[in-house]
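# sequence below, structure please.
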Amino acid sequence: MNILELHKENWLSLQARRPRLPHALLLIGQKGLGKYALAREFAASLLCENVAPDGHACGQCMACNWFAQGNHPDFRLLQPDALGEDVETEEGKKKPSQQITIDQIRNLDEFLGVGSHRGGLCIVLVNPAEAMNRNAANSILKILEEPPASILFLLVSSEPSRLLPTIRSRCQAAPISVPPTEVATRALVAAGISDAERWLALSGGSPRFAREMATSGQGAWLELLANRLAGGRGADPLGLAGELEKAVKDSKGRLQLKQVIEAVQKWLVDLTLVKNGLPTRYFLGQQPKITMLADMIPAVRLIHFYRTMNQRRQEAEQPLNARLFLEGVFLDYRALFSR
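Now for the predicted structure:
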């Protein structure tokens, strides 16, 4: 999937910033758009020593070779350990961190102090920026307040509201838009994804998220969830909670509780859209059933339940009893249809 073909306009916008780069760019957009891949392409083009007229890295120079091998002396990537390999300890493998820690920020001291090895920019790519814990965020804020010369921070975020306001205020925002549906669908079909329109809709228009969903075996639990939610008043909350808890456990980390909650939120969005005379956005194949269900629910209940689900989405990231948590969610859903 060619990220530059998906985001031609965004790429041109980034290239237009080259003559007067800020010390920090914040690439923001919904999950699965390919923001990280786009940020890497931009970093490669800035470090390239024989850049093409359209801004693309040549892929042939020494700098491009170093970058491709992951050892360019003027580039650093900060990301949670969970996005890389498991960390080996004396006891064996430990669970990798989901956060960017202050130690990772401190390890930048020498990199930031030495300056460029190639006489150009030094680039620090932070992905995802909202994964920084409080100490790491405060530490990087101090750097952004007095940034060293010739340093560019590229921060990537799907949830910029989780960043410190002071960090956001010290970055120039670079919004990454959703690619046109036709372009994204063609890219998915070219990548061998069947039923591309369905997956693209479920992902909210994010082609990389759609490909991830289609290739990671998520079809089974999503279909189960949709079929059970379509039962409305007749849904079995306890049975559905048990089935989804089992799916989360059996996935061995590929399916997380928050993804289940996000899917329920999408179902609620479709109910709200249909309630207001608009077509469904996510569950395209369920529109007739969603239309029937929407007629049974007072609009005010939908609004209150969606607000509750926003809170549940945050709770889903904390240690809890998954079974009881899901039972509470689906009991509340069934209550939408009470007379």
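# all contacts plus neighbour counts: C-alpha atoms, from now on.
OK.
# longest single strand anywhere in this protein?
strand 151-157 (DSSP state E).
# now what about the helix or strand following that strand, what contacts it?
Elements were assigned by DSSP states H and E; along the chain past strand 151-157, the next helix or strand is helix 165-169. Contacts to helix 165-169, defined as CA atoms under 8 Å, 6 or more residues apart in numbering, come from residues 26, 137, 141, 144, 160.
# what's near enough to touch the third one?
Pointing back at residue 141 there. Listed by CA under 8 Å, 6+ apart, the contact set of residue 141 reads 166, 167.
# hmm, back to that, the longest strand of the chain - contacts with which helices or strands?
The criterion is 3 or more CA pairs under 8 Å, 6 or more residues apart in numbering; DSSP states H and E, and the helices and strands that strand 151-157 contacts are strand 24-28, helix 35-47, strand 122-126.
# export those as TSV, with columns for distance to residue 154.
Conversion of the helices and strands packed on strand 151-157 to TSV gives the following (distance: least, CA to CA, whole Å):
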stretch	distance to residue 154
strand 24-28	5
helix 35-47	7
strand 122-126	5
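# picking that back up, report the two of the contacts of helix 165-169 separated the most.
In the contacts of helix 165-169, the most distant members under the criterion CA to CA are 144 and 160, with 16.4 Å between them.
# and for comparison, fold this next one:
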Amino acid sequence: MRLTLGLAALAAAFSSARAAHQGFNYGAFFTDNSPKMQSDFEAEFKAAQNLQGAPGTGFNSARLYTMVQWGTPSHPTTAIPAAIATNTTLLLGLWASAGNTAFTNELAALHSAITTYRDAFTDLVIGISVGSEDLYRSSPTGRAHDASAAAGGATAEEMVRYIGRVREAVRGTALEGVRVGHVDTWGEWVGEGNRAVLEAVDFVGMDAYGYWEGAVENGVGEESGLFERAVGKPVWVTETGFPVSGETVNKAVPSAENARRFWRDVGCGLFGKVDVWWYTLRDAGKGTPVPSFGILGEGLGTKPLFDISCDGVEEAEGDGDACDAE
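Have a look, this model is predicted:
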């Protein structure tokens, strides 16, 4: 199968008349666990908007994992005033893997953000994600991979309850009509035991990383087949990417060259057609994680570690020399 066929099918199935959002994922803290402040978020949002060679309309959207400013009980994240200052649209996130008390703090931060920033904030919000990979963390697979070591995850029953609490929290506010969804791995979305979550959401947030699929064929050329398996309600690709450095997993070899190939084989088939938040702009601030997925290195400039343009991708798809997968 040609590498991009699965992605083209996904794009055709879930594209809409409106322009699709393009952005990156933004964590609440740096590699050394220090919090990101408003100036940090602003610098990252501006860098994303001015990336050299960016396809289409560029990257003007941010997916957040939490509403709470890192290091505080329930203060709204400073990513919000940074988004207002840079006109960056937001896919909000409420962390749901740390239990009921922590989730109550997320709701408090959401309420505070609405009342504090009003339309300047709410006009930028394109969706609310209740949790991130919580079903995976609580699954046997997640526990086997120690995914629940830092945070325990949440069951399908808990996630449905959290989703209901978010809908109640935004009722009567400017965010009442915004789509509410959940983000998880494609394997959890297709799991029969999680169908109640699928029925409770307005959109499916899908995280897909062939790099981590060590038990199957996961070379760069296999990514599109892995991607194609998550279907259902409107699909937003909330995380995908390929590491520029780190350890080899099965056939997946981290490098800038392979990250570029994945970007062209996968990203270029999605940008402009499907709402997508790439992982990630920069994950090497104040230290470099292993593996590292950031298309920018330790410094924060506008020149990526590899060519991120999509020039010639359509022509390559029609070229008989284009790389194929079985």
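# kindly provide the TM-score of these chains.
These two chains, once laid on top of each other, score a TM-score of 0.31 by TM-score structural alignment, normalised by the length of structure 2; 159 aligned residues with a CA RMSD of 6.1 Å.
# kindly present the helices and strands packed on strand 151-157 of structure 1 as CSV, with separate columns for mean neighbour count and distance to residue 309 of structure 1.
Supplementary listing: these in CSV, determined by neighbours: other CA atoms under 10 Å; distance: least, CA to CA, whole Å:
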stretch, mean neighbour count, distance to residue 309 of structure 1
strand 24-28, 23, 23
helix 35-47, 21, 26
strand 122-126, 23, 29
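# out of those, the one nearest residue 274 of structure 1 is which?
strand 24-28 (28.7 Å).
# just the angle between the closest one and helix 35-47, please?
When axes from the mean of the first three to the mean of the last three CA atoms, to 10 degrees is applied, the directions of strand 24-28 of structure 1 and helix 35-47 differ by 150 degrees.
# tell me what strand 24-28 of structure 1 is packed against?
Packed against strand 24-28 of structure 1 by the contact rule (3+ CA pairs under 8 Å, 6+ apart) you find helix 35-47, strand 151-157, strand 172-175.
# tell me the buried residues in the last one?
Under the neighbour-count criterion of 16 or more other CA atoms under 10 Å, strand 172-175 of structure 1 has 172, 174 buried.
# after it comes which helix or strand?
For strand 172-175 of structure 1, the following helix or strand on the C-terminal side (DSSP H and E) is helix 181-190.
# what helices and strands are in contact with the helix or strand following that following helix?
Using DSSP H and E, the helix or strand that follows helix 181-190 of structure 1 in sequence is helix 196-202. Using 3+ CA pairs under 8 Å, 6+ apart, the elements in contact with helix 196-202 of structure 1 are helix 181-190, helix 207-215.
# those: which one's closest to residue 238 of structure 1?
Proximity of these to residue 238 of structure 1 was assessed by CA to CA; the nearest stretch is helix 207-215, lying at 25.6 Å.
# how about the longest helix anywhere in structure 2: buried residues?
Taking DSSP state H as the assignment, the helix of structure 2 that covers the most residues is helix 100-122. The neighbour-count criterion (16+ other CA under 10 Å) identifies 102-114, 120-122 as the buried residues of helix 100-122 of structure 2.
# list the buried residues in stretch 322-329 of structure 1.
By neighbour count with 16+ other CA under 10 Å, stretch 322-329 of structure 1 contains the buried residues 322, 323, 325, 326, 327, 329.
# dump the helices and strands packed on strand 24-28 of structure 1 to TSV, plus distance to residue 210 of structure 1.
Rendered in TSV, the data for these read as follows (distance: least, CA to CA, whole Å):
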stretch	distance to residue 210 of structure 1
helix 35-47	14
strand 151-157	18
strand 172-175	20
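# who wins for proximity to residue 268 of structure 1 among the ones you listed?
Closest to residue 268 of structure 1 of those is strand 151-157 (CA to CA; 24.5 Å).
# buried sites along that closest one?
151, 152, 153, 154, 155, 156, 157.
# now those as a markdown table including distance to residue 40 of structure 1?
Putting the buried residues of strand 151-157 of structure 1 into a markdown table (distance: CA to CA, whole Å) gives the following:
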| residue | distance to residue 40 of structure 1 |
| --- | --- |
| 151 | 16 |
| 152 | 13 |
| 153 | 12 |
| 154 | 9 |
| 155 | 11 |
| 156 | 10 |
| 157 | 14 |
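# what secondary structure does residue 62 of structure 2 sit in?
On the three-state scheme (DSSP: H, G, I helix; E, B strand; the rest coil), residue 62 of structure 2 is labelled strand.
# from residue 126 of structure 2, how far off is it?
The spacing between residue 62 of structure 2 and residue 126 of structure 2, counted by CA to CA, to the nearest Å, is 10 Å.
# that's a strand at residue 91 of structure 2, yeah?
Yes. Remark: residue 91 of structure 2 belongs to a strand, assigned using three-state DSSP.
# quick one: residues contacting it.
61, 62, 63, 64, 125, 126, 127, 128, 129.
# need these in CSV with distance to residue 91 of structure 2 and neighbour count, can you?
Conversion of the contacts of residue 91 of structure 2 to CSV gives the following (distance: CA to CA, whole Å; neighbours: other CA atoms under 10 Å):
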residue, distance to residue 91 of structure 2, neighbour count
61, 8, 26
62, 6, 27
63, 5, 26
64, 6, 23
125, 6, 22
126, 6, 18
127, 5, 20
128, 6, 25
129, 7, 28
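# nearest to residue 94 of structure 2 among those residues?
When these are compared for distance to residue 94 of structure 2 (CA to CA), residue 129 wins out at 6.4 Å.
# mind checking what secondary structure the closest one has?
Classification of residue 129 of structure 2 into helix, strand or coil gives strand, according to three-state DSSP.
# confirm for me that it is in contact with residue 182.
Yes. Counting by CA atoms under 8 Å, a contact exists between residue 129 of structure 2 and residue 182, whose distance comes to 4.9 Å.
# which neighbours do the two have in common?
By the contact definition CA under 8 Å, 6+ apart, residue 129 of structure 2 and residue 182 are jointly contacted by residue 205.
# next, find the distance separating residue 129 of structure 2 from residue 116 of structure 2.
With the distance defined as CA to CA, residue 129 of structure 2 ends up 21 Å from residue 116 of structure 2.
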